[in-house]
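In: Okay, sequence plus prediction incoming.
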Amino acid sequence: MDEERRRLLDAESRDESPAGLMSEQEAYMSKVKNGKLYLSTFVSVLGPMSFGSVLGYSSPAIPELSRISDPRLRLDATQASWFGSIVTVGAALGGLLGGWMVDKIGRKLSLMFCVLPFVFGFAVIIAAQSVWMLHAGRALTGLASGVTSLVVPLYISETAHEKVRGSLGSCVQLMVVLGILGVYLAGLFLDWRWLAICCSVPPTLLMVLMCFMPETPRFLLSQGKRREAEEALRFLRGPDAPVEWECARIEDACDGQGSSLQLSDLRDAGVWKPLLVGVMLMLFQQLTGINAIMFYAEDIFQQAHFKESDLASVIVGLIQVVFTAIAALIMDKAGRKVLLIISGVAMTISTAAFGIYFYLMSKASGSSVSDLQSRAAADAHPELAWLALASMAVFISGFAIGWGPVPWLIMSEVFPVKVRGFASAVVVLTNWSMAFVVTKTFQDMMNVLTSAGTFWLFSSVCLLNVVFTMVFIPETKGKTLEQIEAIFRGTSGP
């Protein structure tokens, strides 16, 4: 590579904008066609739709399996808790497996291989003759979910350019909530076996369609496969784009990083800072209580004295879809940091209000806050139901517009290529481990802290989310992956 091009690439990594560089960028982007990029993104996000169906499956299935006539399959309270939470154990292991796979066999093959535990897991559930088979099937689908939650954001971030990376990255969470909503809707009409059959369709489509999609250019270049990288870029950017320019830019960044991760690299600010940010984002995301709320959506509404709790869950899913779609549309305009702050404030207020609702219900019924089975208070004060409905709606919409999609998007943006697999695995392991802890202990928290106290605890965490975002999260909107890396290395301001 000649010195002039290296100078321009170095200038870009420092977020400088000389006229020559900007004109070259604009000339390049004017020739880019996004049609096949959108197609590859759509195919890849069938993975998040699949693990959305896994997350949502427990909500309609647990009530049915808890009252099923077959004693071999009937779930007691403890078994039902494991049925909901064992997915997160599998997903945590899947995060570790996915981190190894993306570096060894690439993003595309990792995504295709994760289909196998999806389909096999649902097949075990469909054929289940005992509770342990139900749990085994859930663990396998959880394993696939963990791999998918790591691979798909990486695949999208490494195939998309900076103009649309935020919107396309937000489609990951959008497809998750579409999967959840689809299961909620299907659960109104189908029993648990037919529901599992329906959940097997998206991963099957993913396996077939992904055969025709390219590997990411950054992974190919990290393996020294420049010709294949140019072919992938030509597929993603269209036949008219001079992809050699973008290929050279990515190649320069890859060349400067070395070939493999060393232990000493963890002392590099460009590695440990984004890793710390990613881990904290996932900790805070799960400590809002979102997975506990979604896993037990129907139970929560039953405890809140809603007679049509399954329909209420569908409404929750619909709210998630609408506001996640809004986030995807405005992500590249509003920015990641602003949406995180707005989201955190909305969740702080709504969880506090939900705690007030449960507190008032306990006072009205004259029972302890954890005694939520009595309907006397609901009959005496039906107007309090609106407080619960409004609180849940604000929480779900707030989460969907910020703390749902943005942590996954930032995870896919901030890590250098050579540590992307390892760092992403750590972050995904953190996310699903905390999801397990919160989901498995949710009922215990409701009993020990009371329902009101549990939601007030979630409210306090949401407030901490806001403070953390304002102090530590840099804005990545409109920046290339190389410019984002420079921010953490301290060679460019946020």
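Out: Right, received. Where do you want to start?
In: going forward, measure contacts and count neighbours with C-alpha atoms only.
Out: OK.
In: Could you tell me which other helices and strands the helix or strand containing L464 packs against?
Out: When elements are defined using DSSP states H and E, L464 is found to belong to helix 450-472. Judged by 3 or more C-alpha pairs under 8 Å, 6 or more residues apart in numbering; DSSP states H and E, helix 450-472 is in contact with helix 269-287, helix 336-365, helix 420-448.
In: now it and helix 420-448, what's the angle there?
Out: Here the directions of helix 450-472 and helix 420-448 differ by 150 degrees (axes from the mean of the first three to the mean of the last three C-alpha atoms, to 10 degrees).
In: still on that earlier bit, is it possible to get CSV of the helices and strands packed on helix 450-472 that adds mean neighbour count and distance to D103?
Out: Output for the helices and strands packed on helix 450-472, formatted as CSV (neighbours: other C-alpha atoms under 10 Å; distance: least, C-alpha to C-alpha, whole Å):
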stretch, mean neighbour count, distance to D103
helix 269-287, 21, 16
helix 336-365, 22, 27
helix 420-448, 22, 6
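In: then this one, side by side with the first:
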Amino acid sequence: MPEKIINGDAENNDGKDALLENNSKNDGQDLLWKHSLKQILAACIAHCLVIQAGINMTFSAVLLPQLNADDSDIVIDLHQASWIASCVTAALPLGSLIIGPLMDKFGRKNMCMFTTVPFAISWSLHIFATNVWFIYVARIVAGFGAGLSTVGLVYVSEISHPKYRPMLLTFNSVGVTLGILITCVLGYGLHWTSMVKIFLALVVVTGIGVYFLPESPYWLMVFKNDKKKLADSLQWLYPETNIFIQQYDRIVYSTYKEEDSQIKSKLQHMKENLLFCKSPIVWKPLAILLIIFIFQQFSSAYVIVFYAVDIFKRIGAGFKHIGFIDEYVALILLGGVRFLMAIILAMISKRVGRRLLMFISSVGMIITSFALALLMQLTENTHETGLMNVDGTVAIVLVLAYICFSSFGWLVIPWTLIGELLPVKVRGVLGGLLISIVYILMFLLVKVAPFLMESVSLVSIFYGLSVINLVGFAFLYKFLPETLGKTFEDIATFFDEKIRR
């Protein structure tokens, strides 16, 4: 089948426009579940990379108490503990910055395989650690790997049919939250040295799984112009002949101008790439994504997760009267909420648009943050012990609800939009640059949060969050396009008036 199609496709320019038009009409047809199972499997395997990222976010919460125990072979002080917790976050931007050029040069699948290497090295260093410096290096390498793992989003966005792309991209959040939940659960009964062996085995299994996946068809066409491998990749993803032909034609004919271009000098390529980056289909989505991520970080949902126990304690005496909740239970509860919401989001995202999900997330965060601030303010003005007990319980529920609503949109969808809004040609480089900026901002906010909570009351902070979320909602309403069921060509048309004409 691939040979027949290759021999008769782009070599003949006659009828291209007709085929493109026909393809556009047919692309919206329903793709049955039985025809999409392979791409769903590929997406799940690729998203196993971010399970490791989720593990590394919470591993220090289990590791540090055990290192501080009297029977620990590695003795640490408070200063060393803070470095163990933070150095993994500091290393994230480096990995996400370099993954863009690497995935463009060597391929999406190959870099997914390469991403498992730093994780494997990190857990191996943990296994053989004899002093704190082993752990420092292991954590830095793990953070670098977590930055590289963003290649999974790009890979999944390019192997997915438009009908299933929104759902498959949200699996990324399922993977992260699953990693958080696994770490919290294992931390209850296992020593950290046993845990890292399990994590190493998981990395090895993931690498083997990625090896059997096809390369991204878009990368094969845009960066390699290899129609033979393109056909092989698509035939793996779409075993049904009619759908395979439809997807093959759409990718080939949507990029035929790049196929027919002559070999140019590096300087000419640089000029063309710079000119391309100035086009509306690049700078507009890039600007929208950057502003959305700024609102995401300043909504402080990540900060609340990092400092959940401390925030619970600061809310008031009510926390002390919920006997079954301690620090570990609170952490598992938050992880469970995020994991549950990630699964729900994945199930409904195939039918519910990005805009609506983000709107629901924004409205929920506005209400819960404002209600929490108002509740704490009222609590500060009363000295009735009974009311304090009730308020503490309600306040904790509101914090969990805030995380719940943030996990329904703001914490998940902006990451998936990178793989949908940015053009394929610059998705790797600009996506990596954007994620690096976001990680740097996240690191700064997490670092400054304790000092902010010491100098500003939680009432003022949550009132401020309600205002930030309200402005974020207004921005989404004005500028965020809907991507549900849209091809990359449809999305480019939204941003460029010349294409619409």
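Out: Looks like it arrived, so ask away. Every value quoted in this text rests on a predicted model; they were computed, and no experiment measured them.
In: Next, the TM-score between them, please.
Out: The TM-score (TM-score structural alignment, normalised by the length of the first structure) is 0.87; 472 aligned residues with a C-alpha RMSD of 2.8 Å.
In: quick one on the thing from earlier: list just the one of the helices and strands packed on helix 450-472 of the first structure that sits closest to G402 of the first structure.
Out: With C-alpha to C-alpha as the criterion, G402 of the first structure lies closest to helix 336-365 of those, at 4.6 Å.
In: and the angle for the closest one with helix 269-287?
Out: With the same axes, to 10 degrees defining the directions, helix 336-365 of the first structure sits at 20 degrees from helix 269-287.
In: Can you name the next helix or strand after helix 336-365 of the first structure?
Out: Using DSSP H and E, the first helix or strand after helix 336-365 of the first structure is helix 376-380.
In: about what we covered before: closest to Q129 of the first structure out of the helices and strands packed on helix 450-472 of the first structure?
Out: Taking these one by one with C-alpha to C-alpha, helix 420-448 is closest: 24.3 Å.
In: how far out from the middle of the chain is the closest one?
Out: 13 Å (C-alpha atoms, centre = their mean, to the nearest Å).
In: which strands and helices sit next to that helix?
Out: For helix 420-448 of the first structure, the elements it packs on are helix 77-104, helix 131-159, helix 269-287, helix 290-295, helix 406-414, helix 450-472, judged by 3+ C-alpha pairs under 8 Å, 6+ apart.
In: Would you format those as CSV with distance to L205 of the first structure included?
Out: As requested, those are exported to CSV (distance: least, C-alpha to C-alpha, whole Å):
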stretch, distance to L205 of the first structure
helix 77-104, 20
helix 131-159, 14
helix 269-287, 29
helix 290-295, 25
helix 406-414, 23
helix 450-472, 37
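In: Ok, which of those comes nearest A425 of the first structure?
Out: helix 77-104 (4.5 Å).
In: what element comes up after the closest one heading to the C-terminus?
Out: Downstream of helix 77-104 of the first structure (by DSSP H and E), the next one is helix 107-113.
In: Now that following helix on the second structure. Mean distance?
Out: By mean C-alpha distance after the TM-score superposition for the first structure, the fitted helix 107-113 of the first structure averages 0.7 Å away from its aligned residues in the second structure.
In: Can you list the buried residues in that helix?
Out: By 16 or more other C-alpha atoms under 10 Å, the buried positions in helix 107-113 of the first structure come out as R107, K108, L109, S110, L111, M112.
In: in what helix or strand does E298 of the first structure lie?
Out: helix 297-303.
In: what range in the second structure matches the helix or strand that comes right after that helix?
Out: With elements assigned by DSSP H and E, the helix or strand that comes after helix 297-303 of the first structure is helix 309-334. Per TM-score structural alignment, the counterpart of helix 309-334 of the first structure in the second structure is residues 327-352.
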